[in-house]
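> sequence first, predicted coordinates after that:
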Amino acid sequence: MSQTYYFPEESSLHEGTWLQWPHHHQHGKVYRERVEQTWIDMTKALQVNEKVHIIAYDEVEKKRILHILEENAIPMKNIDFKIYPTDDVWIRDNGPIFVKDSKGHLLIEDWGFNGWGEKFDFENCDETPQRIGKDIGAKVIDLNEEMVNEGGAIETDGNGVLMACKSSVISQKKGSVRTKGITQQEAEEMFKTYYGVSKVIWLDGVTGLDVTDMHIDGFMKFIDKDTMITMDDEDLAEMGLSDKDINTLYTATNVKGKEYKKVYVPATKNKVKTAYGKQLDEKGSYVNYYVANKIVLVPNYGDPNDKVANKIIQDQYPTRKVIGIDVRNLYENGGMVHCVTQQQPAGELAK
């Protein structure tokens, strides 16, 4: 393949952010009502400095969402709507991956999505990248037959390195298979071509630990080409990482062979309790944050460590403002802020 693509780092300038708004068609109205505040808070924060592209299930839902935004006095200038049926909210995993070609033009990669190994309905969400491409007039590269790949399963440092867990990319264990028969080498070749990286670092991860089979964006993120943010070994072990994986993570090196500087952020002090009072079994992670234009949206849990984590993350992004987003009810369903956002980098679209 002569053409390779480049995946712009999340912290580079955005045209906007894509959100799949929660609806009642899959999990019912109670679910929608419990998680919706997170979307209201994200939209309010994001629309100040970039476009917010809201995907509504249908016209009825669009009207309902419009009403909610008006009730919350959120300006509509930077907000637009697309109407597509979706199965759920996790646009990081099923949405478009925006990359640049050799001329610097933006296009969409449409990787396969199969509901994290066919654990949940996925047919509607799998169509989202194609639908967006058609609607905004962007060229779409169809990779559906080549490889299933979720955006939350990989992290890149913006300078040639990609990190992922085998468990959520190439595992062949029943109930978690993304791409049947894919080898590690084949996955690496795909990443090198379509993300423009030259080095892939693999953790083993844990298949079946959660719906995602351990996505990397729950416990590790690159801040820049020299620095990663993660958690201490005790918190990582509590999240299910093996000693081997913790060692691989801590000793990881960039393209120059230099070990990444590490910034450690704690997990929540306590196990998370939802906003409606249900006690969950896990502590929450702050690493699953989203870097937008001039702001950083950080998952918050009504926990003493919210303040601590927000400050640590704020120190890493001095030109942006950290905004805590309450994700307690969303966390019950296994995700946080990064899982439900997808950036569209600034730039001219390839036609």
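All right, it came through fine.
> contacts, neighbours, all on C-alpha from now
Will do.
> burial of the closest residue in space to Met231 that isn't next to it in sequence, as a residue count?
In space, and not counting its chain neighbours, Met231 is closest to Tyr264: 4.8 Å by CA to CA, 6 or more residues apart in numbering. Tyr264 has 17 neighbouring residues, counting by other CA atoms under 10 Å.
> what's the distance between Tyr264 and Asn270?
18 Å (CA to CA, to the nearest Å).
> what about stretch 221-241, how long is it end to end?
15 Å.
> quick one: distance of it to the chain centre.
The chain centroid and the centroid of stretch 221-241 are separated by 16 Å under CA atoms, centre = their mean, to the nearest Å.
> same check, this time on stretch 141-148
Using CA atoms, centre = their mean, the offset of stretch 141-148 from its chain centre is 19 Å.
> could I get the buried residue list for that stretch?
In terms of neighbour count (16 or more other CA atoms under 10 Å), stretch 141-148 has its buried residues at 141, 144, 147-148.
> among the residues you listed, which pair sits farthest apart?
Ile141 and Val148 (13.5 Å; CA to CA).
> ok but Thr86 is inside a strand, no?
No - judged by DSSP: H, G, I helix; E, B strand; the rest coil, Thr86 forms no part of a strand; its state is coil.
> against that first model, consider the following:
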Amino acid sequence: MTDPAPAPGRAGTAEGADASSAGGWLMPSETDRHECTWMAWPSAGYTLGDTPEEVAAARRTWAAVANAVIEFEPVRMVVVPADVPVARQHLHPDVELLEAELDDAWMRDIGPTFVRSRDGARLGAVDWVFNGWGAQSWASWEHDSRIGAFVTQATGADAIGSALVNEGGGIHVDGLGTVLLTETVQLDPGRNPGLIRADVEAELARTIGATTCIWLPRGLTRDYDEFGTRGHVDIVATIPSPGVVLLHDQQDASHPDHAVSRQLRELLEDARDARGQRFEVVGVPAPRTLADAEGPVDWSYINHLVVNDGVIACTFGDEQDDASLGVLADAYPGRRVVGVDARPLFDRGGGIHCITQQQPAL
């Protein structure tokens, strides 16, 4: 626990994390074929909302995402038993409902992270410890902390336990051993007190086959507010194909994320992936809307879900929507990009990627 961490902003390589010693597991790229997408239905708390209008907006938005995904691949929705009738009213009839108790509805974070055996024959599911995004005062996780195991059992995947407090929104991979992550998430004292980079890298090597960890120093500014995650990477950067990074590009100098975008671009252009190659960094311009009643927004087109033959992307009723979804279309050739209004999601602290979790096909 006292080994020195790699220099700030540099990629760290997990010792011994090659194909023969990484536990036999590898997290595939999100662009690989999926068996299905997992989601959870909003049933309580701030995610659902306090007023009839907020409740309707939450249900409408979660359903819009599920109903967009079902056009490309199966959707399995975890639902509190009492909410099965209302969920069925909103969802496409082909969406499968599975009953379990929930605290919240951010499946990316409460569900498992799926991996495959090196020979591609077995499905594994990493059940991270979930503690409400670093034991935040407003969060509850009595039920959500069990959803990883529930989903794992439902899939028949091999269960891969982990003592690391982590969420699926805190990592992005290229399927070749590269992982993007954020110092303020995995090294958050509220999540993993006392851990250093080497500890995290060793666990990611064991569980998801990571051989090269690229540490971002921080996430977007709004993500550090009350209902934020303290820096999830999945609204900041993603890897659409080996050697390419899509980066949130806040072009307005008056927004605090303008400086963040510049800092992260410099770091990523200097980083090397698991193959030892540099990245092409492609900026995805942020929405032109800069603020709402709560302050500077973190609206981001990066927080999309790649599905079989498609991309489900966030839109914001913003004049930038069409152009930035065009950047996504170029980054994912051959896939149809479908936009869903994600403003109600971002009002609650997340986006489309945050409420979904892909299960890779074997």
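Now that the structure is in, tell me what you want to look at. Since the structure is predicted, the reported quantities are computational estimates derived from the model, not experimental observations.
> one step back: what's the residue nearest to Met231 of structure 1 aligned with over in structure 2?
Counting by TM-score structural alignment, Tyr264 of structure 1 lines up with Gly283 in structure 2.
> just put the buried residues of stretch 141-148 of structure 1 in JSON lines and tack on secondary structure.
Formatted as JSON lines, the buried residues of stretch 141-148 of structure 1 follow (three-state DSSP):
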{"residue": "Ile141", "secondary structure": "strand"}
{"residue": "Asn144", "secondary structure": "strand"}
{"residue": "Met147", "secondary structure": "strand"}
{"residue": "Val148", "secondary structure": "strand"}
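> let me have those residues in TSV, extended by distance to Gln184 of structure 1.
Below are the buried residues of stretch 141-148 of structure 1 laid out as TSV (distance: CA to CA, whole Å):
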residue	distance to Gln184 of structure 1
Ile141	22
Asn144	18
Met147	12
Val148	13
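> looking at those residues, spot the one nearest Val35 of structure 1.
Val148 (27.1 Å).
> the closest one contacts Trp111, doesn't it?
Yes - using CA atoms under 8 Å, Val148 of structure 1 makes contact with Trp111 at a distance of 5.6 Å.
> just say helix, strand or coil for the equivalent of His67 of structure 1 over in structure 2.
The pairwise alignment with structure 2 assigns His67 of structure 1 to Gln89, based on TM-score structural alignment. Three-state call for Gln89 of structure 2 (three-state DSSP): helix.
> helices of structure 1, start to end?
Taking DSSP state H as the criterion, structure 1 contains helices spanning 28-46, 59-71, 91-94, 115-118, 123-126, 128-136, 184-194, 233-238, 243-250, 305-316, 328-331.
> just the ones you listed: most buried one?
Burial of the helices of structure 1 is given as mean neighbour count (mean count of other CA atoms under 10 Å); helix 91-94 ranks first at a mean of 28.
> other residues contacting that one?
18-20, 112-113, 125-126, 128-129, 149-153, 338-342 (CA atoms under 8 Å, 6 or more residues apart in numbering).
> which residue of structure 2 is paired with Asp41 of structure 1 in the alignment?
Checking TM-score structural alignment: Asp41 of structure 1 goes with Ala64.
> its match: what's it in contact with?
Here Ala64 of structure 2 is in contact with Val340 (criterion: CA under 8 Å, 6+ apart).
> any idea how far it lies from Ala56 of structure 2?
12 Å.
> likewise His304 of structure 2?
Applying CA to CA to His304 of structure 2 and Ala56 of structure 2 gives a distance of 23 Å.
> same check, this time on Thr47 of structure 2
11 Å.
> also Glu101 of structure 2?
20 Å.
> same thing with Gln358 of structure 2?
Relative to Ala56 of structure 2, and taking CA to CA, Gln358 of structure 2 is found at 26 Å.
> repeat for Leu180 of structure 2
In terms of CA to CA, Leu180 of structure 2 sits 35 Å off from Ala56 of structure 2.
> try Leu305 of structure 2
23 Å.
> check Pro344 of structure 2 too.
10 Å.
> next: Val80 of structure 2.
From Val80 of structure 2 over to Ala56 of structure 2 (counting by CA to CA), the distance is 17 Å.
> what of Ala159 of structure 2?
Applying CA to CA to Ala159 of structure 2 and Ala56 of structure 2 gives a distance of 36 Å.
> for Arg262 of structure 2, same thing?
38 Å.
> same check on Asp322 of structure 2?
Relative to Ala56 of structure 2, and taking CA to CA, Asp322 of structure 2 is found at 26 Å.
> ok, now Ile70 of structure 2?
Where Ala56 of structure 2 is concerned, Ile70 of structure 2 sits at a distance of 21 Å (CA to CA).
> the strands in the stretch 251-362 of structure 2, which residues?
280-285, 291-292, 295-296, 305-307, 310-315, 336-341, 357-360 (DSSP state E, counting those that start in this stretch).
> give me the number of residues near the counterpart of Cys213 of structure 2 in structure 1?
Matched to structure 1 by TM-score structural alignment, Cys213 of structure 2 sits across from Val200. If you count neighbours by other CA under 10 Å, Val200 of structure 1 ends up with 21.
> cool, and the one 10 residues further on?
By the criterion of other CA under 10 Å, Asp210 of structure 1 has 11 neighbours.
> what separation is there between the closest residue to it other than its chain neighbours and Gly218 of structure 1?
Of all residues not flanking Asp210 of structure 1 in the chain, Gly334 sits nearest, at 7.7 Å (CA to CA, 6+ apart). As judged by CA to CA, Gly334 of structure 1 and Gly218 of structure 1 stand 10 Å apart.
> between these two, who's got more neighbours?
Gly218 (22 against 13).
> residue contacts, the aligned partner of the more buried one in structure 2?
Structural alignment (TM-score structural alignment) places Gly218 of structure 1 against Ile235 in structure 2. Applying CA under 8 Å, 6+ apart, we find Ile235 of structure 2 in contact with 219-220, 248, 298, 300-303.
> need the max-distance pair from the residues you listed.
Gly219 and Tyr301 (14.4 Å).
> which one's more surrounded, those two?
Tyr301 (32 against 28).
> which residues sit in contact with the aligned residue in structure 1 for the more buried one?
Taking TM-score structural alignment, the alignment pairs Tyr301 of structure 2 with Tyr286 from structure 1. Shown in contact with Tyr286 of structure 1 (CA under 8 Å, 6+ apart): 265-268, 298-300, 309.
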